[in-house]
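K.L.:
Show me the folded form of this:
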Amino acid sequence: MTNTTTTDLVCPLWRRLIALLYDVVAVLAIVMTVGLVCQLATGGQLITITGAQVHIAWWYRPLQAVVVTAYFVLSWLRGGQTLGMRPWRTRVTTREGARLSLWQAVLRAAAAAVPVLLLLLAPVLGLRTALWCVLGLWVIWFATGLVDSRRRPIHDLIAGTEIRRIG
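P.N.:
Model (predicted):
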């Protein structure tokens, strides 16, 4: 008989997806706050409309990406949990159960965000199609968690991390 502690329990996919939904709410709040601050800082010129053309300041999207990435990376480094992971009692760790290194946290965030790059196809495919492509690739990303013995999606496999249930 093996001696299993609660920190060794693999997190089921449904629990991690619900925690991710909670994090979407946090990310929306962060994005809205950054947008408001940027609008105020530019005197309302962050987004301008000329005829049928919408122009967004060149630096705004990269800033949003950095801020959202910082939310996840700092949460994982600080205690292994984002706001969404706390109520579901899950934590991201290394395969050995230790805290993530900065490199692992950044690599995990970057790998998890790869499907979002498909939004760059929006001008060619249209926004609706690009969003469906993002969703489809995320399904593939998380589907590996259904076959991996430790329930790890692609970004956890790449970063050498996993989500564990705690407490």
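
K.L.:
CA atoms for contacts and neighbours, from now on please.
P.N.:
Noted.

K.L.:
tell me what the helix or strand hosting Met32 is packed against?
P.N.:
Following DSSP states H and E, the helix or strand that holds Met32 is helix 13-41. Contact here means 3 or more C-alpha pairs under 8 Å, 6 or more residues apart in numbering; DSSP states H and E; on that basis helix 13-41 packs against helix 60-78.

K.L.:
If we use 6 Å, what do you get?
P.N.:
Of the remaining helices and strands, none touches helix 13-41 by 3 or more C-alpha pairs under 6 Å, 6 or more residues apart in numbering; DSSP states H and E.

K.L.:
just the angle between it and helix 60-78, please?
P.N.:
Here helix 13-41 runs at an angle of 130 degrees relative to helix 60-78 (axes from the mean of the first three to the mean of the last three C-alpha atoms, to 10 degrees).

K.L.:
quick one: contacts of the next helix or strand after helix 13-41?
P.N.:
Sequence-wise, the next helix or strand downstream of helix 13-41 (DSSP H and E) is strand 47-50. Applying C-alpha atoms under 6 Å, 6 or more residues apart in numbering, the contact partners of strand 47-50 are 54-56.

K.L.:
Please dump those residues into JSON lines; it should also carry secondary structure for every row.
P.N.:
Formatted as JSON lines, those follow (DSSP: H, G, I helix; E, B strand; the rest coil):
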{"residue": "Val54", "secondary structure": "strand"}
{"residue": "His55", "secondary structure": "strand"}
{"residue": "Ile56", "secondary structure": "strand"}
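
K.L.:
one more to put side by side:
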Amino acid sequence: MSEFPNAGFFRRLAALLYDGLVVIAFAMLSTVLFLLLVQGAISLEWLSMSGHEDISAFVQDTPLLYWLRLALLVSVSVFFFTYFWKKSGQTIGMRAWRLQVVTTDGAPLSWGKAALRSVCALLGLGNLLVLIDFKHKRALQDRLTGTNVIVLSKEENRRVYRSLD
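P.N.:
So this is what the prediction gives:
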């Protein structure tokens, strides 16, 4: 059991909103790169816009490209959270709010556990469970992956951050 308390809903939500802005920026960048690749394929005549007024309309109306773009956006989000949870147990937003994901046995998160936790979070909706779990304050993704989100002291948060160098 951790010496730090489990995080409540509103603190988790604040960190998620902060992280959401970062994920949106990465999603925008990956979308631009995807559209550049599609434009390149059109320029090389591997694809034809077949009467569409622009590349965005073409991607939207082409099922394969639409699903590839959607898979890319989901992958960007899952990778963002997985990478940070594996690296330090903290995303950028979690660092700002002094939160950290830890396993119930104190071990660092593996790549698999971090990725599963990211998928199980259901775009943050898994955190709603914290509102009714007054005693343990565990979200759906915590229960399914054997993790907790704890609130670190200022000193411990600084120590975790410094250990990344």
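
K.L.:
quick one on the thing from earlier: so the helix holding Met32 of the first structure aligns onto which residues of the second structure?
P.N.:
The aligned range for helix 13-41 of the first structure in the second structure is 9-37, by TM-score structural alignment.

K.L.:
likewise stretch 96-104 of the first structure?
P.N.:
Under the criterion TM-score structural alignment, stretch 96-104 of the first structure matches residues 105-113.

K.L.:
who's in contact with the matching stretch?
P.N.:
Lys86.

K.L.:
can you tell me the mean distance of the match of helix 13-41 of the first structure from the first structure after alignment?
P.N.:
For stretch 9-37 of the second structure, the mean deviation from the first structure after alignment is 0.7 Å (mean C-alpha distance after the TM-score superposition for the first structure).

K.L.:
Which position in the second structure pairs with Arg165 of the first structure?
P.N.:
That one, Arg165 of the first structure, aligns with Val151 by TM-score structural alignment.

K.L.:
which one in the second structure is aligned with Leu74 of the first structure?
P.N.:
Matched by TM-score structural alignment, Leu74 of the first structure corresponds to Tyr83 in the second structure.

K.L.:
Could you give me the buried positions within the match of helix 13-41 of the first structure?
P.N.:
Going by neighbour count (16 or more other C-alpha atoms under 10 Å), the buried part of stretch 9-37 of the second structure is 9, 12-13, 15-16, 18-20, 22-23, 26-27, 30-31, 34-35.

K.L.:
Check stretch 92-109 of the first structure too.
P.N.:
Neighbour-count burial for stretch 92-109 of the first structure [16+ other C-alpha under 10 Å]: 92-95, 99-100, 104-109.

K.L.:
In contact with the match of Arg165 of the first structure, which residues?
P.N.:
Neighbours of Val151 of the second structure in contact, by C-alpha under 6 Å, 6+ apart: 4-5, 7, 98-99.

K.L.:
ok, it to Val119 of the second structure distance?
P.N.:
22 Å (C-alpha to C-alpha, to the nearest Å).

K.L.:
do the same with Thr31 of the second structure
P.N.:
Using C-alpha to C-alpha, Thr31 of the second structure is found at 21 Å from Val119 of the second structure.

K.L.:
And for Asp19 of the second structure?
P.N.:
For Asp19 of the second structure relative to Val119 of the second structure (C-alpha to C-alpha), the value is 15 Å.

K.L.:
for Ala15 of the second structure, same thing?
P.N.:
17 Å.

K.L.:
For Leu72 of the second structure, which non-adjacent residue is spatially closest?
P.N.:
Distances taken as C-alpha to C-alpha, 6 or more residues apart in numbering place Ser30 nearest to Leu72 of the second structure, at 7.6 Å, with adjacent residues excluded.

K.L.:
And for Met94 of the second structure?
P.N.:
In space, Met94 of the second structure is closest to Ala15, 5.1 Å off (C-alpha to C-alpha, 6+ apart).

K.L.:
my read: the one you found touches Gly93, true?
P.N.:
Yes. Assessed by C-alpha atoms under 6 Å, Ala15 of the second structure is found in contact with Gly93 at 4.3 Å.
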